[in-house]
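**Student:** Okay, sequence plus prediction incoming.
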Amino acid sequence: MARHFYKYHGTGNDFILIDNTRGDFGDLSSKDIAAMCHRNFGIGADGLILLQNTDLADFEMVYFNSDGHPGSMCGNGGRCATHLAQQRSLVGERGTFLGPDGLHQFRINEDQISISMGDVTEVNTLENGLFVDTGSPHLICFVDALNTVNVMAQGRKLRDEFGPSGTNVNFVCQKDGQYSMRTYERGVEAETLSCGTGATAVAIALKEVYGLNQESITLETLGGKLTVSATKKDGHYVNVWLTGPVVFVFKGELF
């Protein structure tokens, strides 16, 4: 029996997606997943996502980093999973899915996919930046220019300062009212073209540092634009949504 996979990307953050609602892929090991995500010897991706059944939502998103190990919440991955779920007739234009960090709502408007993110209760100021948890941990470092940052070297160094599990590291630049960012992702252990939970963390940090009153902030990543909306209430950030485009790239079979 042919077992299909679907290649997607959300602003350049790319994933292998598998509809596992029939349980055909229960035998995938960490080694298998890492091999599939390898860009030279496999399909190539920043991560792999299984769509599975759950009684708690329309579907469950099970996320693995490209190293083959289970990952924390992935915002762009959640948006891609939502699009595939609709294409597979698992959901309509609105609904909920279960992610690694809990329940998320989604809204589909053609290729623009919005997902709700968890409330952010803390923005911690550290010596080397701000720390925000948006379902995945993120360090946010403000810089004068992104093209002078060695994201691999500096990102890896800062990532390791947070212990064995590490953190994701985002570098952010503000110029003429526009906000750009680059991200080093743990689990991938490299820079990715975009990071959804990172964009969410950066938007919250910008609101906190600059006191921005606008509800929505658009961030330019290497792979395109992501928009984050959030409302500050009683010192917390609530009604947090991540919006951006999703692209289906190709479909293939595993043997």
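**Tutor:** Here it is on my side, so go on. For clarity, every value in this text was computed on a predicted model and none was experimentally measured. Residues are numbered from 1 along each chain as shown.

**Student:** From here on, just use CA atoms for contacts and neighbour counts.
**Tutor:** Will do.

**Student:** so which helix or strand takes in Ala34?
**Tutor:** helix 30-37 (DSSP states H and E).

**Student:** Now do that helix: distance to the chain's middle.
**Tutor:** How far helix 30-37 lies from its chain's middle: 19 Å, per Cα atoms, centre = their mean, to the nearest Å.

**Student:** What of stretch 161-169?
**Tutor:** 17 Å.

**Student:** swap in stretch 236-245?
**Tutor:** Worked out by Cα atoms, centre = their mean, stretch 236-245 lies 12 Å from the chain centre.

**Student:** And for stretch 123-141?
**Tutor:** 16 Å.

**Student:** now do stretch 155-174
**Tutor:** Distance, centroid of stretch 155-174 to centroid of chain: 15 Å (Cα atoms, centre = their mean).

**Student:** before we go on, here's another structure to hold up against the first:
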Amino acid sequence: MMIDFAKMQSTGNDFILVECKQDHSIQLSEMHIKKMCDRRFGIGADGLIITAREDVDRISMNYFNSDGKPAAVCGNGLRAAALFAKVMGMIKASASFFITAGDGDHEALFEDNGDIRVQIFLKSEVVQINEKIFNLSIPVESAAFADTGVPHLVLNVKNDLESVNVNQVGKMLRFHSYFEPEGTNVNFVRVFSPQKLYVRTYERGIEDETYSCGTGVVASAFSYWKSISDTPDIDILVKGGRLKVFKKNEKTFLSGPSAIVFSGHYFYEQ
């Protein structure tokens, strides 16, 4: 079988995008998705997104991590899906539209500077956690848990983030008993100024640090708003570039770039 795809990236968080058209369905197993996302034997990506046109102002997306397992939503994936839908003619780019994911309908809009704005939900109140229960090897000022469609632990780190072994500490916390049975994503945050954060994220399902995690930076922003400052706009630096999280009309948005890297055909056996 052959499938058309686009390889995309949103601040270094990379995805395989495919369109499910009305005349056929896409049958990809967990094994297929793992192979496609493999960086040595496949296309290579942090995740795979299946999109479909639902209406003139609505598309749907099903997101899968590189381990082949589904997740309710991916913040950077929403921006990639928005651009993919525009390029494929699935939606009109002149007005806001909606992307239906596993956690609800996300408003999306193309901004004048080329960035893509997507709405992110906070599924429950941010919970402050006593960081001492984790017996961490790094100095941490505070810890919090936020569910922005997927679970996130947010650690406010005292020292320079470049000295943190994100994979080592992140893997330990991702499987910590406190977060059983689902586990959690782990964000390491350094506050630069009242409106600027630096965030590094260890992602479950990818089991590695990624260059950027959209729901993770929004979880970090919610944690910052709850414990430090309620400034409505926050600029966030990640390994893959810069993002912005802001509040508008009682909604929370993630804004940043996305790009198509290449497109092609992938052959697989059913």
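**Tutor:** Perfect, thanks for sending it. The structure presented is a predicted model; accordingly, all values stated were derived computationally and were not measured.

**Student:** re the thing from before, same for the helix holding Ala34 of the first structure, what does it pack against?
**Tutor:** strand 47-52 (3 or more Cα pairs under 8 Å, 6 or more residues apart in numbering; DSSP states H and E).

**Student:** let's see 10 Å
**Tutor:** Helix 30-37 of the first structure is packed against strand 13-19, strand 47-52, strand 59-65, with contacts defined by 3 or more Cα pairs under 10 Å, 6 or more residues apart in numbering; DSSP states H and E.

**Student:** compared with the second structure, how much does the last one deviate?
**Tutor:** Think strand 59-65 of the first structure. Here the mean offset of strand 59-65 of the first structure against the second structure after fitting is 0.6 Å, by mean Cα distance after the TM-score superposition for the first structure.

**Student:** Check the gap between the residue opposite Leu193 of the first structure in the second structure once aligned and Asn62 of the second structure for me.
**Tutor:** Aligning on TM-score structural alignment places Leu193 of the first structure opposite Tyr211 in the second structure. Remark: distance between Tyr211 of the second structure and Asn62 of the second structure (Cα to Cα, to the nearest Å) = 21 Å.

**Student:** close enough to count as contact, Ile3 of the second structure and Glu19?
**Tutor:** Yes: between Ile3 of the second structure and Glu19 there is a contact under Cα atoms under 10 Å: 9.2 Å.

**Student:** what touches both of those two?
**Tutor:** Taking Cα atoms under 10 Å, 6 or more residues apart in numbering as the criterion, Ile3 of the second structure and Glu19 both touch Ile26.

**Student:** more neighbours, the two?
**Tutor:** Glu19 (23 against 12; other Cα atoms under 10 Å).

**Student:** how about the more buried one, what's its partner in the first structure?
**Tutor:** Match for Glu19 of the second structure (TM-score structural alignment): Asp19.

**Student:** for that match, what are its contacts?
**Tutor:** Counting by Cα under 10 Å, 6+ apart, Asp19 of the first structure has contacts 3-6, 25, 49-53, 61, 81, 84-85, 88, 90.

**Student:** what's the burial count for the residue nearest to Arg39 of the second structure when sequence neighbours are not counted?
**Tutor:** Leaving aside its sequence neighbours, Arg39 of the second structure sits nearest to Ala45 (Cα to Cα, 6 or more residues apart in numbering; 6.8 Å). For Ala45 of the second structure, the neighbour count with other Cα under 10 Å is 22.

**Student:** Is Ala45 of the second structure in a helix, a strand, or coil?
**Tutor:** In three-state terms, and counting by DSSP: H, G, I helix; E, B strand; the rest coil, Ala45 of the second structure is coil.

**Student:** wait, isn't it in contact with Ser10?
**Tutor:** No: between Ala45 of the second structure and Ser10 there is no contact under Cα under 10 Å: 11.5 Å.

**Student:** the helices in the first structure, which residues?
**Tutor:** Assigned by DSSP state H, the helices in the first structure fall at 30-37, 75-87, 151-160, 196-210.

**Student:** For those helices, could you give me JSON lines that also reports distance to Gln174 of the first structure?
**Tutor:** Compiled in JSON lines, the helices of the first structure are given as follows (distance: least, Cα to Cα, whole Å):
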{"stretch": "helix 30-37", "distance to Gln174 of the first structure": "33"}
{"stretch": "helix 75-87", "distance to Gln174 of the first structure": "23"}
{"stretch": "helix 151-160", "distance to Gln174 of the first structure": "17"}
{"stretch": "helix 196-210", "distance to Gln174 of the first structure": "9"}
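
**Student:** To Pro245 of the first structure, which of the ones you listed lies closest?
**Tutor:** helix 75-87 (8.5 Å; Cα to Cα).

**Student:** What residues sit buried inside that closest one?
**Tutor:** Gly75, Asn76, Gly77, Gly78, Arg79, Cys80, Ala81, Thr82, His83, Leu84, Ala85 (16 or more other Cα atoms under 10 Å).

**Student:** repeat for stretch 119-131 of the second structure
**Tutor:** Gln119, Ile120, Phe121, Leu122, Val126, Gln128, Glu131.

**Student:** Please name the residues that touch the closest residue in space to Leu90 of the first structure that isn't next to it in sequence.
**Tutor:** In space, Leu90 of the first structure comes closest to Asp58 once its chain neighbours are excluded; the distance is 7.3 Å by Cα to Cα, 6+ apart. With contact taken as Cα under 10 Å, 6+ apart, Asp58 of the first structure is in contact with Gln52, Thr82, Ala85, Leu90, Val91, Gly92, Arg94, Gly95, Thr96, Phe97, Leu98, Gln105.

**Student:** Reformat those residues as JSON lines; add distance to Ala205 of the first structure.
**Tutor:** As requested, these are exported to JSON lines (distance: Cα to Cα, whole Å):
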{"residue": "Gln52", "distance to Ala205 of the first structure": "33"}
{"residue": "Thr82", "distance to Ala205 of the first structure": "26"}
{"residue": "Ala85", "distance to Ala205 of the first structure": "31"}
{"residue": "Leu90", "distance to Ala205 of the first structure": "35"}
{"residue": "Val91", "distance to Ala205 of the first structure": "33"}
{"residue": "Gly92", "distance to Ala205 of the first structure": "33"}
{"residue": "Arg94", "distance to Ala205 of the first structure": "28"}
{"residue": "Gly95", "distance to Ala205 of the first structure": "28"}
{"residue": "Thr96", "distance to Ala205 of the first structure": "26"}
{"residue": "Phe97", "distance to Ala205 of the first structure": "26"}
{"residue": "Leu98", "distance to Ala205 of the first structure": "26"}
{"residue": "Gln105", "distance to Ala205 of the first structure": "23"}
